[in-house]
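**Student:** Have a look at this fold, sequence not included:
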């Protein structure tokens, strides 16, 4: 039957990784070390840059107008100089204003100058950087990714269906842009790979009570999923906030057979509990009869009494008593 295990947070995942020790770390994939790390780009407040740019535009337009007026008065050299200066100032102001960037909360700009990474702008608002640079927008908001229902064979070879949801965010924008081709596709692919790997490592239901299983040890399994996911997406500068299984069930072709097995196990467990309780009640009854001296029973009568009490206490139907109207041994 489908089951939703509990949420796994980064603190619990880290604790699980510490508890598992080096042996567990050896099962994690080894990602290459990042070649670039995020750092703040050199930028200034965009308000001042915008004001200076507008002043430059107005000044350039004014110089062109003055030059045109001087040309009509016969001062050709002065007019040409003013017009050229005005055009250059106008074009320079437009070029300088190309360095303005509007950064919204939850966004960042990765800045490159001729292909070289020069920093990241995380301060929201209007910012100005070198106009020769290129700026790539990267969202640093919290996102979630839900996998499709995956069909995988568990550790016992039984086909099971799983789906998971992962909540994540970009922690290092430089790694997200430069270390992988597409960090969105990278997170999606690595999430599916981690879910499949976890599924084939553990059975859906463990025959051994001490062994881990997907259904019986949901908390431990989701912790292992979070640890593996964090190791897989760390190269892309991504931090896993939480992860959980949203769907966990046997595949349809074996679901009915496995359901019968689960029902049989539940019946056996219930019967075992009933028998344990009945034995305790019979033991208490014999002890009280003996202590209070209600009646003296030999071994044969004790055995008959135990048999009758066990039938009454463990039977599925109400017992039909048989009354003995004779003596004790008749």
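**Tutor:** That came through, no problem. Note that the structure is a prediction, hence the values are computed from the model and not measured. Numbering: from 1, shown residues only.
**Student:** C-alpha only now, for contacts and for neighbours.
**Tutor:** OK.
**Student:** So for stretch 211-227, what gets flagged as buried?
**Tutor:** Residues of stretch 211-227 classed as buried by neighbour count (16 or more other C-alpha atoms under 10 Å): 212-216, 218-227.
**Student:** which one of the residues you listed is nearest residue 275?
**Tutor:** Using C-alpha to C-alpha, residue 216 comes nearest to residue 275 of the buried residues of stretch 211-227, at 24.8 Å.
**Student:** gap between the helix ranked longest in the chain and the chain center?
**Tutor:** Longest helix in the chain, counting residues (DSSP state H): helix 252-292. Centroid separation for helix 252-292 versus its chain: 40 Å, with C-alpha atoms, centre = their mean, to the nearest Å.
**Student:** And it, what does it pack against?
**Tutor:** With contacts taken as 3 or more C-alpha pairs under 8 Å, 6 or more residues apart in numbering; DSSP states H and E, helix 252-292 sits against helix 299-314.
**Student:** swap the cut-off to 10 Å and go again
**Tutor:** Here helix 252-292 touches strand 159-170, strand 238-250, helix 299-314, going by 3 or more C-alpha pairs under 10 Å, 6 or more residues apart in numbering; DSSP states H and E.
**Student:** ok, then the element right after the shortest one?
**Tutor:** Which is strand 159-170. Downstream of strand 159-170, the first helix or strand assigned by DSSP states H and E is helix 173-178.
**Student:** okay, now the one to match up with it:
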């Protein structure tokens, strides 16, 4: 598990390192060849100065350092600024900044077996530096591979739309926030071993594969036409029913069943036709 450590501020260590460096140089400058202790003092000062300088490190905002001591994990430093740690520690830089991953377009079969093209955009961030450094070989590559696996699994568990699966509660095309929540939840589950947190995941590209795109487009157009015609017929039947009911209630004209059928037929043609009907005036009686 991740363990945070708070190193010593680096400005004090830098000050002592510069003082020791200057003292070592001064010892060598003052040596006239007869005072051996000045040489020893100079060497000690220079070694101590280099020792202090080696432990100084600069940590940028939203970055961390993972410290190890001869293969043993010591802790992670997340404080920003000039810091000083044990010079014998080995450090590894880990970025804590938010990263956008624009996934490549994948070709996969949806729940109904239709080939679709799908891609997603993922916003992720390192939350556990220990897991990201030691539990996986390369956490960036791990994110890329697991995100592709999650997108493929999502496409295989949800249909593209409701045309073939009318009872589907969630579809890729109309799922919206629910699809994003499913993808985000699965990504967080898959990336937890690497200490990665997914902040947002959304589908950026969704389309039928080229080999069936034309046929599916025709099917969608046909479905839209049938739906529109259904609405037109429902409206026309209501209008015909209203016309016959009003004629009967107001006793404007009495029609037998045959004339009613003729009137209904003419009204349906007029109301449901794609073009405007040409009027024909009846100058005789009703039955001529």
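**Tutor:** Noted; the coordinates are in hand. Since the model is a prediction, treat every value here as computed from it, not as a measurement.
**Student:** follow-up on the earlier one: mind listing which of the buried residues of stretch 211-227 of structure 1 are in helices?
**Tutor:** Taking DSSP H as the definition of helices, these contribute 218-227.
**Student:** okay, and the longest helix of structure 1 goes to which residues in structure 2?
**Tutor:** Using TM-score structural alignment, helix 252-292 of structure 1 lines up with residues 210-250 of structure 2.
**Student:** hmm, back to that, could you redo the ones in helices among the buried residues of stretch 211-227 of structure 1 as TSV and give each row distance to residue 310 of structure 1?
**Tutor:** Converted to TSV, these look like this (distance: C-alpha to C-alpha, whole Å):
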residue	distance to residue 310 of structure 1
218	38
219	40
220	40
221	42
222	44
223	45
224	46
225	48
226	50
227	51
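**Student:** mind listing what the residue mapped onto residue 141 of structure 2 from structure 1 touches?
**Tutor:** Here residue 141 of structure 2 is matched to residue 185 in structure 1, going by TM-score structural alignment. Counting by C-alpha atoms under 10 Å, 6 or more residues apart in numbering, residue 185 of structure 1 touches residue 191.
**Student:** thinking again about what came up before, what's the closest of the ones in helices among the buried residues of stretch 211-227 of structure 1 to residue 61 of structure 1?
**Tutor:** The nearest member of those to residue 61 of structure 1, counting by C-alpha to C-alpha, is residue 226 at 60.6 Å.
**Student:** What's the match for the closest one in structure 2?
**Tutor:** In structure 2, the residue paired with residue 226 of structure 1 is residue 184, using TM-score structural alignment.
**Student:** residues contacting the closest residue to that match other than its chain neighbours?
**Tutor:** Spatial nearest neighbour of residue 184 of structure 2, excluding adjacent residues (C-alpha to C-alpha, 6 or more residues apart in numbering): residue 201 at 5.3 Å. Residues counted as contacts of residue 201 of structure 2 (C-alpha under 10 Å, 6+ apart) are 100-101, 120-124, 147, 177, 179-185, 187.
**Student:** Residue in structure 1 paired with residue 201 of structure 2?
**Tutor:** Counting by TM-score structural alignment, residue 201 of structure 2 corresponds to residue 243 in structure 1.
**Student:** average offset between stretch 223-239 of structure 2 and structure 1?
**Tutor:** Mean deviation of stretch 223-239 of structure 2 relative to structure 1 after superposition (mean C-alpha distance after the TM-score superposition for structure 1): 1.2 Å.
**Student:** Of all the residues in that stretch, which ones are buried?
**Tutor:** Buried, per 16+ other C-alpha under 10 Å, within stretch 223-239 of structure 2: 232, 236-237.
**Student:** just stretch 52-67 of structure 1 next, same as before
**Tutor:** 53-54, 56-67.
**Student:** Could you pick out which of the residues you listed are located in helices?
**Tutor:** 53-54, 56-67.
**Student:** Just give me the closest of those to residue 123 of structure 1.
**Tutor:** Nearest member of those to residue 123 of structure 1, counting by C-alpha to C-alpha, is residue 53, at 21.1 Å.
**Student:** Enumerate every residue touching the match of residue 226 of structure 1.
**Tutor:** Contact partners of residue 184 of structure 2, counting by C-alpha under 10 Å, 6+ apart, are 122-123, 147, 150, 178, 190, 197-202.
**Student:** Please repeat the previous calculation with a cut-off of 8 Å.
**Tutor:** Residues in contact with residue 184 of structure 2, defined by C-alpha atoms under 8 Å, 6 or more residues apart in numbering, are 198-201.
**Student:** which among these end up buried?
**Tutor:** By 16+ other C-alpha under 10 Å, the contacts of residue 184 of structure 2 give 198, 200-201 as buried.
**Student:** That's all I had, so thanks and see you.
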